[in-house]
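**Q** Compute the structure for the input listed below.
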Amino acid sequence: MVYLESRKNLAGCACGIAGLALTFAGLAGAYWPVVVAGLYGAGALIAPPERPPAPDFPDPSSRLEALRADFGTLRDYLGRVELPPAAAGHLAELMELLDGLLAPGWVSEALATDPEGVHVLSRAVHQDIPESVDTFVRTRWWTRIAPGTEPPERHLERQLTLLHREAEGLAAGLREAEARRQQTHTRYLEDRDRGRG
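**A** Alright, predicted model coming up:
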């Protein structure tokens, strides 16, 4: 079935039909089967080869949709974890910033065109935040058994501060890209106006 719909078969059939037309016109004579078969073969040989379909990679916006769903799962997990007030405040600020970056709209549309930005957010949601919180929970348990070591909430607060800084850098990059786009459009309009004058 694949060959019947292939370019080679279709080109061969077209040439074979031309051979039948030559036969009915009286130009092929007694050798008409050889002419028709030869023209079919020639058509099949000169037809371009089948092109394999290009890989269908997921659209960047679909990656963001999956990341939004995972962000909801992370939010549910964090809602069940008890954190000290300072760390909880840092985490709330970070989650609010990530929520703003992932919210549907022009920000996420701009983010979808930035694979590195999507990677940064994906790493924060899938790895960095869960690992920071989970490590804190496990380390806090050990601290209760062996007091006198550095409090694990200090590490958690530093980690959340660094993650917040990274997310702020991503937001600043998106903001700068939009500002450059606006400036470019202004220059374009000014150049167009000068061209009319």
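**Q** Every contact and neighbour count from this point should use C-alpha atoms.
**A** Will do.
**Q** nearest residue to the residue nearest in space to the middle of the chain other than its sequence neighbours?
**A** In the chain, the residue lying closest to the centroid (C-alpha atoms, centre = their mean) is Pro60, at 2.7 Å. Nearest residue to Pro60, sequence neighbours excluded (C-alpha to C-alpha, 6 or more residues apart in numbering): Ala112, at 5.2 Å.
**Q** Enumerate every residue touching that neighbour.
**A** 60-61, 64, 118 (C-alpha atoms under 8 Å, 6 or more residues apart in numbering).
**Q** From Arg180, how far out is it?
**A** Counting by C-alpha to C-alpha, to the nearest Å, the separation of Ala112 from Arg180 is 18 Å.
**Q** Could you also give me the structure for this next sequence, so I can compare it with the first?
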Amino acid sequence: MSSLKRIAISAPLVALFSLAQSPVFAGGDGGGTSASYGLSNAATKSVVNTLSRGTSRCRKQPAAYRYDCYRWVYRRAANQLRNNDAYSEAQQALEQVERSLEAVIAQNRDTTQPKRRRALETYTPVKPAAIPRVKRATIQALEKAETILLRSPTNKQEHYTRIAEAINSNKVLLRSALLPGGMIRLAQTLVSGFLRQG
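**A** The predicted structure follows:
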């Protein structure tokens, strides 16, 4: 094969290799160092949305089924980060929440009630008397995940902090539900007044 033919064949291959190394194809967002670590605003936002929207939807479930719904939310969020090494610590933190919920739900399962199905998910109920205990265990799991994320390497802190904030919001909602009804209404009133002032 002549040298001219070899150059003609190799040129497209070099161009293709260069394109594959660009931030768009490497999983980055083109914004500085994030691309080199596989972090992206799109991936982070997707996980944050899964946590926020999923938790809001789970709050509409009956209390006995709510915690297995939360487990599914954290499972889905962790799966979104699978095969992306840049989010390995975040994935592990989310999986830790899922495992903790799976264990406490299994320990407190209400076998007298049927499971509930939503699309491809099936929610296992817990005993009514065990709900406060399951709730506390959930809060502890969220706190542990939040700590893992906030201790992330410097180059990951921007993205991991956003995920930690979503987890913290979930935790705050759970904690408010532990308050007696009158205190919840008081807290809502105070928050509403603060927002009006702002």
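**Q** Superposing both, give me the TM-score.
**A** TM-score of the superposed chains, computed with TM-score structural alignment, normalised by the length of the first structure, equals 0.30; 83 aligned residues with a C-alpha RMSD of 4.0 Å.
**Q** can you name the two of the contacts of Ala112 of the first structure that are farthest apart?
**A** Farthest-apart pair in the contacts of Ala112 of the first structure is Ser61 and Val118; separation 9.9 Å (C-alpha to C-alpha).
**Q** who's more crowded, the two?
**A** Taking neighbours as other C-alpha atoms under 10 Å, Ser61 of the first structure and Val118 compare with Val118 leading, 22 against 17.
**Q** how much space between that one and Thr139 of the first structure?
**A** On the measure of C-alpha to C-alpha, Val118 of the first structure and Thr139 of the first structure end up 30 Å apart.
**Q** How about Arg123 of the first structure?
**A** Counting by C-alpha to C-alpha - Arg123 of the first structure and Thr139 of the first structure are separated by 22 Å.
**Q** if you skip the residues just before and after it, what's nearest to Glu157 of the first structure?
**A** Nearest non-adjacent residue to Glu157 of the first structure (C-alpha to C-alpha, 6+ apart): Ala87, at 5.2 Å.
**Q** who's in contact with the helix or strand hosting that neighbour?
**A** Using DSSP states H and E, Ala87 of the first structure sits within helix 85-102. Outside helix 85-102 of the first structure, the residues that touch it by C-alpha under 8 Å, 6+ apart are 64, 68, 107-108, 111, 121, 153, 156-157, 160-161, 163-164, 167-168, 171.
**Q** returning to that earlier point: could you measure from the residue nearest to Pro60 of the first structure over to Arg192 of the first structure?
**A** From Ala112 of the first structure to Arg192 of the first structure the distance is 31 Å (C-alpha to C-alpha).
**Q** And Ser122 of the first structure, by the same measure?
**A** 42 Å.
**Q** Neighbour count: these two, which is higher?
**A** Ser122 (19 against 11).
**Q** Which residues are in contact with the spatially most central residue of the second structure?
**A** Against the mean C-alpha coordinate of the second structure, by C-alpha atoms, centre = their mean, the closest residue is Ala77 at 4.1 Å. When contacts are counted by C-alpha under 8 Å, 6+ apart, Ala77 of the second structure touches 47, 50-51, 91, 94.
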